[in-house]
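Novice: coordinates only, sequence not included:
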């Protein structure tokens, strides 16, 4: 063999050794994270929690902040995914604490698939105004619709939860869409809220804003990839906005700008701020975090060892109600909390994705198993798919087939959002007198995941337990694709649709 041949083989051997080292680093759980995480869930623990929730439905009404005599607009309170997840729970909690349906309006692009806010529920009587928040005129029209006489003169709170979530995109070519919804949409909702006379504005932000991109291709001698474990806090809020590529994905970059818009609009007459849910958000079979695995018979995964602070949609919603309660106080008592974000998480240590998989495997009526894939294989594939996507975009439509299905979302940012993330929620838990919100989660992650599987099983109780019988939900990923294909809609001239919505 020639010297060149030996050199090539030596280089390939070194590359293989390097990739094996990267895979080893990406497959570990650092000691710092292991100490923060609780013990893994056992089968007995899962079955006992499931049976308790099945026999005694959880009622946390007494833990919801007391009713305020106000009217409400909830953007994103109907559609599926995280916006509809959080917004839907806000609507349910408002009703549970005694707010009449005629004092609540949902503004969203589509009606809900959620069974707990559908036909036959108390939420079915809530007014629904269809609007694409990318359209300023559509948002203005939705806010300007007449209110019933009993609600018209009440002060107005706006809960802005509408957004699109694309956690796998970082290309500048794909920034326009999340910017149009998350930034321009927030700007439109802020303007409409002011015009409608709102004095309290609470927006759902994202804990991923604080996340720095992970340097997965670590030096061979490194103890861990750069940013392999991070604390999700609000330290970044005290610094200037980073450039777009300083965030892990376009989603986080657009949400960071939107968060600054909301907090920057706050003042004595218009008190505004944000709730940052930790990663990942779950709470209904329509979500990505638990619902997507539930919908699959076989789940390829590289994340069983990944530890994160989860947060149930009901906990995010109750954080918004605590946020509102503080902001609705006189300025002297709410100035410290206004104009800033708060991180919230479930009231327990972070868990591992292995816990979620164990819960589905143990509790679901459907067969479920995982197939572990080496992280380095996902990393290499993700970079290859991203390069292909960039070439397809540069070449123009129709030249190269567009990525479709799961492959479209398998790009390098996934390696950042699927890393060890621990949320710092101490500030939100402090009493209002100490600058906090007095937030306390009403569901642990164990209870929340078991409850979601219980709901899944109930919705499939009359169907075969075969893989083909699984109900298909519209997740946030699918919804974002659908919205992106839609033209920006003009305001509807139809009369109020109170009682017609199933969301």
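Specialist: Everything's here; your move. The model shown is predicted, which means the values in this text are computed figures rather than measured ones.

Novice: Every contact and neighbour count from this point should use C-alpha atoms.
Specialist: Noted.

Novice: which residues of the stretch 201-350 of the chain fall in strands?
Specialist: Along the stretch 201-350 of the chain, the segments classed as strands by DSSP state E, counting those that start in this stretch run 229-232, 271-277, 281-282, 298-301, 307-308, 311-312, 341-344.

Novice: chain center to the fifth one, what's the gap?
Specialist: Averaging C-alpha coordinates over strand 307-308 and over its chain gives two centres that are 15 Å apart (Cα atoms, centre = their mean, to the nearest Å).

Novice: can you count the residues close to residue 174?
Specialist: Residues lying near residue 174 (other Cα atoms under 10 Å) number 14.

Novice: distance of it from residue 390?
Specialist: Going from residue 174 to residue 390 by Cα to Cα, to the nearest Å gives 10 Å.

Novice: what's the answer for residue 138, then?
Specialist: Distance from residue 138 to residue 390, by Cα to Cα: 33 Å.

Novice: Who has more neighbours out of these two?
Specialist: Per other Cα under 10 Å, whichever of residue 138 and residue 390 has more neighbours is residue 138, with 24 against 15.

Novice: next, the one to line up against it:
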């Protein structure tokens, strides 16, 4: 063999061996994660759960606090979690004319445009625009001229720009525009109109520490491979490069501002605030960027089968917001319970955390093979992600520096933009969220949170509503993840004998990486 061939061939062999070795370490479930999730779900268990839920559907109505008669501003209420908060307010009997939604786009879900929801006042606006926020918050209410005192105001702030793929400090302003400046605008407008309660949707990801996944041959696993996360301030990263991405940095900044606003003056008294950190991904019917997105895309290349993580089913998360509101109302009315204003609470689904492989099994089984998850090498994808990040950041730097050549470099406009190293800091570590504080009774300083659906039970409802089209879908469901189209995988998906009732066009007319403003 020619000598000039030996060198490159040896390099290819060594690269192949390294990828194989590194993959074996990234796809192993460490003992620290297995202790929280020792068993995997089976096809038999999935079918048994489906039969049980069909015979006795789960309800969370008994966990929803009673009607308050207050006025409500739901920022991001045309979106996913915010839309479910609106739903739960209506479910408990709140007057839809006393509910106002501010969002960057009009609601598309049927459950937000029909029935009582049709009387909810929707206002289009960008929360990073202080004038737009002030106009929306100061718009007249139907009962403004009614005799007697007006009902007090609660603000639920769920809007966010979810640019999880960026981690460079130079790009932080993209996330901060909505997440920080927008939140500051919401705080100021809330105080100006006399709101007395504000509950903010933070993120469990604010505590996730960045890791490193290209290991040395002698290393057994990445640093911080298993992370047990609660509300302890000591575990929150202290420097930018320790956060998993700019999204987490900006959400932590916004959370601190909301917490600092607790007990500050409001036009009609005092503003009480609180924050919730759902751990980790919020999913469910109505347009989530996680499990519902899998159903929309159908073919979902993945490398995360063995990763153990908690999830937060959207109805559990929505009710947690109402519980925090109720606790703050009680404190404002003189309750002797511990004062939990200005705090943050982790919330998650009840039950043990699943692996992503468990999630994939449920979705694939319930869609009868229509939703598939072809496996990819995590190490290979990490290597590719660094190239994509280099291209993305370099183009952004050239644009910021004013170089004319930057405008000749094509922008990344598909979901390939999501495949950057920050993604792996979020989905390739085992995340165990401890919500024991939120589950304490109010007299012990908790929210009294329980949750009704386990993650796997929530997946069943997500699939059922996707098939029936009950909650419809949102454009954002197809914005996250990596939607490579492999001919072989697609053909396999088409062999599925299940017939999804609500077929969703894959050609959604929106930039797949457009910043989102509804958590």
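Specialist: Ah, there it is. None of the values given here were measured: they were computed from a predicted structure.

Novice: Mean neighbour count added to the strands of the stretch 201-350 of structure 1, as JSON lines?
Specialist: Formatted as JSON lines, those follow (neighbours: other Cα atoms under 10 Å):
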{"stretch": "strand 229-232", "mean neighbour count": "21"}
{"stretch": "strand 271-277", "mean neighbour count": "28"}
{"stretch": "strand 281-282", "mean neighbour count": "26"}
{"stretch": "strand 298-301", "mean neighbour count": "14"}
{"stretch": "strand 307-308", "mean neighbour count": "27"}
{"stretch": "strand 311-312", "mean neighbour count": "29"}
{"stretch": "strand 341-344", "mean neighbour count": "28"}
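
Novice: Residue 185 of structure 1: which of these is closest?
Specialist: Distance to residue 185 of structure 1, taken as Cα to Cα, is lowest for strand 271-277 among these, at 15.3 Å.

Novice: and the closest one, which stretch of structure 2?
Specialist: Residues 272-278 of structure 2 are matched to strand 271-277 of structure 1 when aligned by TM-score structural alignment.

Novice: Relative to structure 1, what is the average displacement of the matching stretch?
Specialist: Superposing on structure 1 and averaging over aligned pairs (mean Cα distance after the TM-score superposition for structure 1), stretch 272-278 of structure 2 comes out at 0.6 Å.

Novice: Tell me which stretches of the stretch 351-500 of structure 1 form helices.
Specialist: 353-363, 375-395, 413-417, 426-429, 445-459, 476-485 (DSSP state H, counting those that start in this stretch).

Novice: Please tabulate these in CSV, including the columns distance to residue 115 of structure 1.
Specialist: Shown next, in CSV, are these (distance: least, Cα to Cα, whole Å):
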stretch, distance to residue 115 of structure 1
helix 353-363, 20
helix 375-395, 35
helix 413-417, 29
helix 426-429, 30
helix 445-459, 9
helix 476-485, 17
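
Novice: Nearest to residue 170 of structure 1, out of the ones you listed?
Specialist: Closest approach to residue 170 of structure 1 among those is made by helix 413-417 (6.9 Å; Cα to Cα).

Novice: got a list of contacts for the closest one?
Specialist: Outside of helix 413-417 of structure 1, the residues within contact range by Cα atoms under 8 Å, 6 or more residues apart in numbering are 167-170, 208, 211-214, 216, 228, 248-249, 379.

Novice: Show where that helix falls in structure 2, residue numbers please.
Specialist: So helix 413-417 of structure 1 sits over residues 422-426 in structure 2, by TM-score structural alignment.

Novice: Please apply the same query to stretch 348-355 of structure 1.
Specialist: Under TM-score structural alignment, stretch 348-355 of structure 1 corresponds to residues 351-358 of structure 2.

Novice: now the end-to-end length of that stretch.
Specialist: Distance between the two ends of stretch 351-358 of structure 2: 14 Å, counting by Cα to Cα.

Novice: Buried ones in that stretch, by neighbour count?
Specialist: 352, 353, 354, 355, 356, 357, 358 (16 or more other Cα atoms under 10 Å).

Novice: How about stretch 34-43 of structure 2?
Specialist: So stretch 34-43 of structure 2, judged by 16+ other Cα under 10 Å, has buried residues residue 37.

Novice: Contacts for it, please.
Specialist: 308, 352, 353, 354, 355, 358, 361, 362, 365, 432.

Novice: repeat for stretch 121-135 of structure 2
Specialist: The contact list for stretch 121-135 of structure 2 (Cα under 8 Å, 6+ apart) reads 78, 96-97, 99-106, 136, 177-178, 181-183, 185-186, 189.

Novice: Which part of structure 1 matches stretch 439-451 of structure 2?
Specialist: Taking TM-score structural alignment, stretch 439-451 of structure 2 hits residues 429-441 over in structure 1.

Novice: which residues are in contact with that stretch?
Specialist: 315, 318-319, 322-323, 326, 333, 336-337, 345-347, 427-428.

Novice: Would you write a ChimeraX line that selects the buried entries of the residues you listed?
Specialist: Selection command for ChimeraX covering only the buried members of these, criterion 16+ other Cα under 10 Å:
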select :315,318,319,322,323,326,336,337,345,346,347,427,428
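
Novice: That'll do, ta.
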